Each structure stands twice: as C-alpha cells, then as structure tokens.
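Enquirer: Okay, predicted coordinates and the sequence, questions at the end:
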Amino acid sequence: MIRLLTNVELYAPQYLGIKHVLMADSKIAAIFPPDALPELGPFIQVIDLKGDRLVPGFVDGLVHYCGGGGEGGFANRTPELLANEAAKAGVTTVVGALGTDSLTRTLSNLLGKCRELQAQGLSAYFYSGSYHIPLKTLTGSLESDLMFIPEILGVGELALSDHRASVLTLNDLVEIGKKTKTYASLAGKKGVIFCHLGDSPEQLSLLRDVIAHSDLTHQHFIPTHCNRNPDLFEDALQYGLEGGYIDFTTSTTQGLLDDGEVLSARAIKLALDAGIDPRLITLSSDANASLPRFDQHGNTVGVEAGRISSLFASVKQAHEQYAVPFDIALSCITQNPASALGLSSKGSIQEGADADLVVLSPDTLDIKTVWSKGQIIHECRTSLY
C-alpha cells in the first residue's frame, strides 16, 4: 500500500515545517515540500492531515513487558504490558528487560512476549541478562544470545550502585562490555549495556572506571534512573558533560518525588541548562516495572507499577511547563534513544526509515493516530484512513 500524508506539520524530530510524506509499505519513501505534490497514480491513497503535527513513533528503551517486581512479596508482582497500551501512548518500539526477578520472569518469557508484541504490530526487542551476575542468558552464553537472537540488543537491566545488585567489579563489567561489543558487532548490532542505577553512594563511579581503564567508550553504556535522587542526578549531569548518555525515568509516584526524585521533565531542562549535548539525553518509561519505595534499612514500604503513557507525558510537560523546545524534548524519546540503541531505521522521519509515525493535535499535542511500519495501530477518532 502506498499512502501520501499531505499538509503535515513535520517534526522529524527537527522542525521541518509543512510537508507531504509518502509511505510505501513499511517505509518512508519520500518527503515533499508543500508546493511540490507528486503526480498521483490510481493506487496511491491520499490522506490530508490538515496541519496536524507528524512526529516519529516513540522509542522506549526500558519496558518490563513481561511484568516485574515482587519486592515485598508475590502480591506486588506487576502485570504484563498489552500492545494496545503502547500503541495508545504512541510507542512503536519497545525494548524489554528483566529486573530484580530473573527466576519467575525469564528470558524465554521475554522472547515469547517480544514476538507477541511484534505480531500485534510493534517493533520489539529485549536485553540479555538481568540485575545480577552471572548473567542469565537464553542460549547458554551472552555471546550466542547476541549472535543468534535478532531481537537481543545487548545486556540489561544490569544493576549498579543498588542494594539489590550483585557485587560487580571493574573486571566483571569490562568483560561484559567487551563481549557485548564484539559479538554484537558480529551480528551487525551496536551492542549496549543498559545499566540500572540505585541509591547507593557509588553512583556512576564504576562506569567511569571502566571507561578510564579499558578501550570501551561511553557509547556502549546507557545508565538509567539518573533522576532517582538529587545526588545521583548531579553526578549524572557531570557524566553527561563527560560525554555519556543519561537516561531519565518517566514513571514516578508522588511518594518517590517526595523522597527526592527529580521529575523527568524538569531533569531535561536542568540537563540542557548544564550544557549537556541534547543528543545524549534519553527518556525511558520503565513501564510495568515495580516502583518500590524503601526505608533506610532497605525494607519495602510501598510499590506501584510504571506506566508507558508517562513517556510522551514527560515530553509534553517539559515543553509546556519547563519551556524546553518541542523538537529537543521530542528527540529524547525518538532520535536519541534510537541512536543510543543502534536502531538506525527508528526515531526519525526520513527517506528509508521505518514508517513509525504519530499524528498529534497541533494545539493540545494529544495523540490522534499511530502508525507502526506503515500500519495504523491506534486511532482515537473516526477518520477516512
């Protein structure tokens, strides 16, 4: 099917003004200026968006789509993600992970759920490993996971500086990093280590040591939860100034904010004000993870679940309440995470990219229609599409 979306206000995510966008099957085939409509053949479906904003489908680098949690007992396990929850939130690309629990949640679960989400129209990937070492794997080794499972992008959610983490040494992380880089490369992938950061005082020190004492670079590490508390946030700002990615978690609760978590929308603004390269700032939802609160002894005192809808809500809040330019905020859930994860066909609207698109109301920024690989996966209104 060939479709021409006309009169769109295009954010690619950079602002490009009014354009016409041609989709052929699952790809962006061409982008035309407003005064240069191509000759239309009889098999091209024309859809006039009448000035609606068109933005890339959102890329969420941390989704516990098999559910997660369990801190405090089995009653606190969180449910699986439904594909329509992601679609409704404008998220067309999800990357799954195991967290604290890698016994009742497994990589086999992740693979099955990943392919379920793919069958329901999303682009889905996942990480090998979990919080702990030795790494849990699907095929028996990290090397073969990366080589033989197309959906595995790297290692995650590997826990650092957290009371639930394994005791990870410099050599441990260097070895994981080198294996990831080497065998991902052999499979034509970038290879990343997606690192969970907790409240322990080590903060980002181990990542700095790895980069200082090996040939691994910032490009292969994505530390998340960088807005978890004020001290970690300040350390993350310095890490960003050193050239590292910093990922802010959008799901939160009032209790976590009361405990000192930096609101993700505000974190974007503060990171930009600190002079960090905007391309290094990413957001992830931590959807369907448990969001536990702990007392000073590490005991669980409350648990809620992460929400995938928080991803774009944070972008809107950064723009509307913290005056972050819309294209800069939008890049944090499109082009930036796609680049960080090595997903070259995701996160931007350009010729040859996947036709992952979100139509927004120009006034309210409400999500109206979502396309994934050229197919509508969500509509909130009656249309002629």
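Expert: Yes, it's here.
Enquirer: going forward, measure contacts between C-alpha atoms and count neighbours the same way
Expert: Will do.
Enquirer: who are the neighbours in contact with the residue lying closest to residue 206 once chain neighbours are set aside?
Expert: Distances taken as C-alpha to C-alpha, 6 or more residues apart in numbering place residue 170 nearest to residue 206, at 6.6 Å, with adjacent residues excluded. By C-alpha atoms under 8 Å, 6 or more residues apart in numbering, the contact set of residue 170 is 206, 209-210.
Enquirer: taking those one by one, which sit in helices?
Expert: In this view, those that belong to helices under DSSP state H are 206, 209-210.
Enquirer: residues touching the closest residue to residue 295 other than its chain neighbours, list them.
Expert: The spatially closest residue to residue 295, leaving aside those adjacent along the chain, is residue 301, at 6.5 Å (C-alpha to C-alpha, 6+ apart). Neighbour list for residue 301: 72, 292-295 [criterion: C-alpha under 8 Å, 6+ apart].
Enquirer: Show me where the stretch 101-250 of the chain has its helices.
Expert: For the stretch 101-250 of the chain, the helices defined by DSSP state H, counting those that start in this stretch cover 107-119, 142-148, 170-186, 205-212, 230-241.
Enquirer: For the ones you listed, could you give me JSON lines that also reports distance to residue 286?
Expert: Formatted as JSON lines, the helices of the stretch 101-250 of the chain follow (distance: least, C-alpha to C-alpha, whole Å):
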{"stretch": "helix 107-119", "distance to residue 286": "15"}
{"stretch": "helix 142-148", "distance to residue 286": "23"}
{"stretch": "helix 170-186", "distance to residue 286": "22"}
{"stretch": "helix 205-212", "distance to residue 286": "21"}
{"stretch": "helix 230-241", "distance to residue 286": "17"}
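Enquirer: nearest to residue 280, of those?
Expert: Taking C-alpha to C-alpha, helix 230-241 is the member of these nearest to residue 280, at 7.0 Å.
Enquirer: tell me what that closest one is packed against?
Expert: strand 246-249 (3 or more C-alpha pairs under 8 Å, 6 or more residues apart in numbering; DSSP states H and E).
Enquirer: before we move on, back to that, residue 287 is nearest to which of the helices of the stretch 101-250 of the chain?
Expert: Nearest to residue 287, of the helices of the stretch 101-250 of the chain and by C-alpha to C-alpha, is helix 107-119 at 14.2 Å.
Enquirer: Comparison target, given below:
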Amino acid sequence: MVTLIKNGELYVPDYIGTKSVLIIGDKIIKIGDINEEKLLGLGLDVQVIDATGSIVLPGMIDPHVHLMGGGGEGGFATRTPEMQLSEITKSGITTVVGCIGTDGTTRHMTTLLAKARGLEEEGITTYIYTGNYHVPTPTITSSVKDDVILIDKVIGAGEIAISDSRSAQPSLHEIAKLAAEARIGGLLSNKAGVTHFHVGIGKDRLSFLHRILEDYEIPPSNIYATHITRSRELLDDAIALSNKGAFVDITADHETGEWITYFKENGGNMEQLTISSDGNGSLPKFNDEGQLVGYGVASPQTLFSQVVSAIRENRLAISEVLSLVTRNTANALRLDQKGLLKEKSDADILILDKETLDIEHVFSRGKHMIRDKEVMVKGTFEK
C-alpha cells in the first residue's frame, strides 16, 4: 500500500509547517513537496488523505502498560483483564512496552511475551520488560541479562518496586546488581538495557536510585523511574534525578498538565521526562494502615486525554507535550525508528483535527488502524 498524506501541519514532534508525507509499506519514504499527479500517474494503488485543517504527529509510545492485566491486591476477583488492540490504537498509541506488576506468581513472563507477540501480529509494535516488583525477579531464561540478550522483545528489566510496601524490600546492592545485569544485556544486544523502577509512596522515595548513581558504575541513562507524581516531594526528587541524566516518567492522571508545568518550572530536565498510561494496571487505594480501601483500573485512553488536556487547559506547547510521549520515550528505550516523523522511520502516524484535537486517523507501521475516526482493525477476539 502507498499512502500520501497531504496538506497537514506536521509536528515531528517539532513543528515544521505544512508538508506532505509519503508512506510505502511500513516506512515513511519522503516528507516535503510531493507531486501527487506524478505519483498517481505511476499506476500504483495510492490512498490519498487530505489533512487540510489537521495536524500530523508521530504515533505515541506508551512505556508502561499491563498487556495481560495486573493487580489482584484485593484478591483473585480483582485481577484486571487483558488489553485489547483497539483500546490501544483508539488512544493514539502505536508502540507499547508491557510489564508485570505485583503478581509474578499467577502472571508469567512467557504469557506476557506471547501477548506482546499477538498484539504485534494484529498491527502495533510491542516490547516487554523482564521481571516484576520483586527481587530476585522472575525471568524467562533464569537471568535478566540473558533475557535481554536472547529474547528480541525484552529491552530491559521492570517494573522493579522500590519505596513500596508491596516490594520485596531489596537491598541497595541487590538493586544495583539487577540494573547492572540489564545494562550488560543491553550492551551485548544493542538494546536500551534500562531498569524500569516502580516508585511507591514510601519515605525513601528515590534515594536508592541516587545512591546507585553515586556508589556504583551504572550510567544514569540506564535508570528509568515511573509513578513520580505521587507527591510534590517525590517529584522534587525526580527533578534532581533527571538532572543527573536518568529518565523519569509521569503516570497520566487528571493533574498531568500541572505536574509537567511544575517539573519544568522547577528545573527538571525536560528531555529526560516521559508520560505513560499504566494501562490495565490496577489502581488500589490503601489507608495509612496499609489496608485496601478502594480499587480501579487504569486506561490507556488517559495518556491521550492528558496530552490533550496539557495542551488545551495548561497552555503547554504541542511540540513540548508531544515530545514526552514520542521522542523522549524513544530515546529512553533506544527505539531509533520510533517517536519521530522522518524519512526511513516506521510509519507510525496520528492525524488529529486541529481545532478539537480528536483522533481522525492512526497508522501503525503503515497499516491504517483508524480511518475517519472509525476502528478499521480490531483484535482477533474483539466484537
């Protein structure tokens, strides 16, 4: 399939003006002036999309989703469900990284790998972290390093829990050894080799991660902390960590725009900041005694809705917010073909109405997943 997107205002994620985009197969072949008449004259099957009045963006990367569900903190009946393809694409997401959270007993790494492969067969790009909250952490090959090296979809370790009553209460040295294994695996397989840390509400906040950078030979770019907006104090700690070169991640919620603004105004390194959805993860609420008092399920849609809210309600620049779900995330995870609209990159593209910012079209590796706001490709068992 050949697709020409014309007359759209391009954010790559930086704004570059009104240009055309030519897709052939799963790649962007050309961005700029494209002679439509000559292209149609070649006798090819060409789909032409007139994006007048629309903006054209890279597909979003969600670096933290529970593809096969999560949770169970309230018992077996509170295990959250698997994620379906259209839940992801309707949210403007074209690349996901799956993880296991609290439950590494009834949810297995091999199942997560199979779910990731299935979603990729259906049309999006998928990766996974090896492990879960606990240390030692579950793996496929019995080694974090070997998982990263030998299994194509494994790009790092995670989500490893710190500062949380649900963690395994690991020592600093245990955490450092795990991060070192992930890094070495990344070096030997040309992957990110990051360790993705779940950060709870504990009083130690990010102290383990600061100490790893101070006391061990772990490069800061291999540290990636998420859930950093649980409190103002934790976000201040994340700002300091970002300025050391580590990546930090906001879990999208109704205050995401305010958190981004605070991060920026208080000296956080905006190139080290990303946003994720925690999609299909559980949202348990505990009281001060650690008792479960409420429960919910995160949605991937929150990621897109909070990007829009940050732009419209908090008056943040489109390119600035967009970077947090495209270019920055691609840099954190070393996904060279993702997060940018550029020639020879994967054709992951969103087209939004310029006024409403509603999603009109979604392309994932050139495949037309959403057309004129209608889902064109559904998961195998979706109705």
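Expert: Cool, the structure landed. Every value quoted in this text rests on a predicted model; they were computed, and no experiment measured them.
Enquirer: about what we covered before: which among the contacts of residue 170 of structure 1 end up buried?
Expert: 206, 210 (16 or more other C-alpha atoms under 10 Å).
Enquirer: List the contacts of stretch 202-221 of structure 1.
Expert: 160-161, 169-170, 173-174, 177-178, 181, 190-195, 197, 232, 235-236, 239, 243-245, 340.
Enquirer: Contacts only, for residue 90 of structure 1.
Expert: 57-58, 312, 358, 367, 370.
Enquirer: same thing but 6 Å
Expert: Shown in contact with residue 90 of structure 1 (C-alpha atoms under 6 Å, 6 or more residues apart in numbering): 58, 370.
Enquirer: same deal with residue 324 of structure 2?
Expert: Counting by C-alpha under 6 Å, 6+ apart, residue 324 of structure 2 makes contact with 274-275.
Enquirer: With residue 285 of structure 2 instead?
Expert: Contacts of residue 285 of structure 2 (C-alpha under 6 Å, 6+ apart): 292-294.
Enquirer: Of those residues, which belong to strands?
Expert: Under the assignment DSSP state E, these contribute 292-294 to strands.
Enquirer: Mind putting the residues you listed into JSON lines with distance to residue 150 of structure 2?
Expert: Formatted as JSON lines, those follow (distance: C-alpha to C-alpha, whole Å):
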{"residue": "292", "distance to residue 150 of structure 2": "39"}
{"residue": "293", "distance to residue 150 of structure 2": "42"}
{"residue": "294", "distance to residue 150 of structure 2": "40"}
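Enquirer: Off-centre distance for stretch 21-36 of structure 1?
Expert: 26 Å (C-alpha atoms, centre = their mean, to the nearest Å).
Enquirer: List of residues touching it?
Expert: Outside stretch 21-36 of structure 1, the residues touching it (C-alpha under 6 Å, 6+ apart) are 1-5, 19-20, 351-355, 373-374.
Enquirer: what's the span of it, first residue to last?
Expert: 11 Å (C-alpha to C-alpha, to the nearest Å).
Enquirer: buried residues in that stretch?
Expert: Buried, per 16+ other C-alpha under 10 Å, within stretch 21-36 of structure 1: 21-24, 26-32.
Enquirer: Once you drop chain neighbours, what's closest to residue 361 of structure 1?
Expert: residue 52 (5.5 Å).
Enquirer: Could you tell me how far that neighbour is located from residue 110 of structure 1?
Expert: 36 Å.
Enquirer: try residue 138 of structure 1
Expert: 10 Å.
Enquirer: Those two - which one has more neighbours?
Expert: residue 110 (24 against 20; other C-alpha atoms under 10 Å).
Enquirer: residue in structure 2 matching that one?
Expert: By TM-score structural alignment, residue 110 of structure 1 lines up with residue 112 in structure 2.
Enquirer: do residue 48 of structure 1 as well
Expert: Aligned partner of residue 48 of structure 1 by TM-score structural alignment: residue 50.
Enquirer: isn't that match right next to residue 3, touching?
Expert: No. Applying C-alpha atoms under 6 Å, one finds residue 50 of structure 2 not in contact with residue 3, separated by 10.8 Å.
Enquirer: for the stretch 251-385 of structure 1, what spans make up the strands?
Expert: 281-284, 290-294, 300-305, 357-360, 367-372, 375-379 (DSSP state E, counting those that start in this stretch).
Enquirer: ok so, going back, any idea which of the helices of the stretch 101-250 of structure 1 gets closest to residue 257 of structure 1?
Expert: Closest among the helices of the stretch 101-250 of structure 1, using C-alpha to C-alpha: helix 230-241, at 10.6 Å.
Enquirer: mean shift of the closest one relative to structure 2?
Expert: Once the two models are superposed, helix 230-241 of structure 1 sits on average 2.0 Å from its counterpart in structure 2 (mean C-alpha distance after the TM-score superposition for structure 1).
Enquirer: Show me what that helix is in contact with.
Expert: 203, 226-227, 276.
Enquirer: and of these, the nearest to residue 255 of structure 1?
Expert: residue 227 (14.4 Å).
Enquirer: Give the aligned equivalent of the closest one in structure 2.
Expert: With TM-score structural alignment as the criterion, residue 227 of structure 1 matches residue 229.
Enquirer: what residues are up against that match?
Expert: So residue 229 of structure 2 contacts residue 235 (C-alpha under 6 Å, 6+ apart).
Enquirer: Distance check, it against residue 257 of structure 2.
Expert: 11 Å.
Enquirer: Kindly report the same for residue 162 of structure 2.
Expert: 25 Å.
Enquirer: quick one, which of these two is more surrounded?
Expert: Neighbour totals were compared for residue 162 of structure 2 and residue 257, and residue 162 leads with 28 against 23 (other C-alpha under 10 Å).
Enquirer: Which residues are in contact with the more buried one?
Expert: Residue 162 of structure 2 neighbours (C-alpha under 6 Å, 6+ apart): residue 199.
Enquirer: What is the aligned counterpart of it in structure 1?
Expert: Checking with TM-score structural alignment, residue 162 of structure 2 has residue 160 as its match.
Enquirer: Next: residue 287 of structure 2.
Expert: Under TM-score structural alignment, residue 287 of structure 2 pairs with residue 295 in structure 1.
Enquirer: The nearest residue to residue 79 of structure 2 once chain neighbours are set aside: neighbour count?
Expert: Leaving aside its chain neighbours, residue 79 of structure 2 sits nearest to residue 72 (4.4 Å; criterion: C-alpha to C-alpha, 6+ apart). Residues lying near residue 72 of structure 2 (other C-alpha under 10 Å) number 19.
Enquirer: Residue 156 of structure 1 against residue 194, yeah?
Expert: Yes. With contact defined as C-alpha under 6 Å, residue 156 of structure 1 counts as touching residue 194 (4.6 Å).
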